[in-house]
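Student: Build me a model:
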Amino acid sequence: MSDIAHRQDTEGSQPAFTPPKPERLTRATVNLTPKSVRAIKQAADLTGDTRTDIINRSVQIYGEIQQVLSNGGELYVRPEKDADLQQLRIW
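Tutor: This next block holds a predicted model:
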């Protein structure tokens, strides 16, 4: 059974969360929107990475982005080689 959560028989109860030990893999089941599935495929086609690697990196990047934003920071991207920087807006 996963360390993330186990389902309880009580209706409306929240699953318990136990942080995984360092360097231990945790299996998770997620429901992806069609847009997310397309984004994973696009990333895999561009990088050759596995879906697992893409999802792991995505979660880590999301955490870093949220840290920057919560500290009042901003993110900028250069969409093409010679383009100007543009502020990246995260919804």
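Student: drop to CA atoms for contacts and neighbour counts, all remaining ones
Tutor: Noted.
Student: Give the buried residues for the lengthiest helix in the chain.
Tutor: What stands out as the longest helix in the chain, according to DSSP state H, is helix 51-70. Using 16 or more other CA atoms under 10 Å as the test for burial, helix 51-70 gives 54, 65.
Student: One more sequence to fold, the one below, so I can look at both together:
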Amino acid sequence: MLEHGIETGIIKRLPHGAYVELRQPLGPFRLQYQGAPVPKRMNKLAVSGAPPTGGLLVADPPAERDALAAAAYAAGQRARTALRQRQERG
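Tutor: This next block holds a predicted model:
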């Protein structure tokens, strides 16, 4: 929600050494918020459906773990092959 103006990306250094970002002022009219719904409680911020498999406290299923390991190995092989070809070309 834009309460204090639109971010411009312009950083200005003040005489006493502090930095502030300049903001473009909003118009004189109060606008209704048109974006995503604002949560009423803080614990509703991350609600977006079912959580993904695996994580900090629960391990990935064995099939997914094996697939991820195979994909990482294949990516490493491709990178080594590309590097070897580049070195051979000079």
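Student: Superposed, how do the two chains score by TM?
Tutor: Here the TM-score for the pair of chains, by TM-score structural alignment, normalised by the length of the second structure, is 0.28; 30 aligned residues with a CA RMSD of 2.7 Å.
Student: Just list what the longest helix of the first structure packs against, helices and strands only.
Tutor: When contacts are defined as 3 or more CA pairs under 8 Å, 6 or more residues apart in numbering; DSSP states H and E, helix 51-70 of the first structure sits against helix 34-47.
Student: circling back to that earlier point, the inter-axis angle of the longest helix of the first structure versus helix 34-47?
Tutor: 110 degrees (axes from the mean of the first three to the mean of the last three CA atoms, to 10 degrees).
Student: residues in contact with helix 51-70 of the first structure?
Tutor: 40-41, 43-44, 74-75 (CA atoms under 8 Å, 6 or more residues apart in numbering).
Student: Now the buried members of these.
Tutor: Burial by neighbour count, judged by 16+ other CA under 10 Å, picks out 40-41, 43 from the contacts of helix 51-70 of the first structure.
Student: wait, Y19 of the second structure sits on K12?
Tutor: Yes. If you go by CA atoms under 8 Å, Y19 of the second structure and K12 touch, sitting 5.6 Å apart.
Student: measure I55 of the first structure to V68 of the first structure for me?
Tutor: 20 Å (CA to CA, to the nearest Å).
Student: ignore the last one, A44 of the first structure
Tutor: 26 Å.
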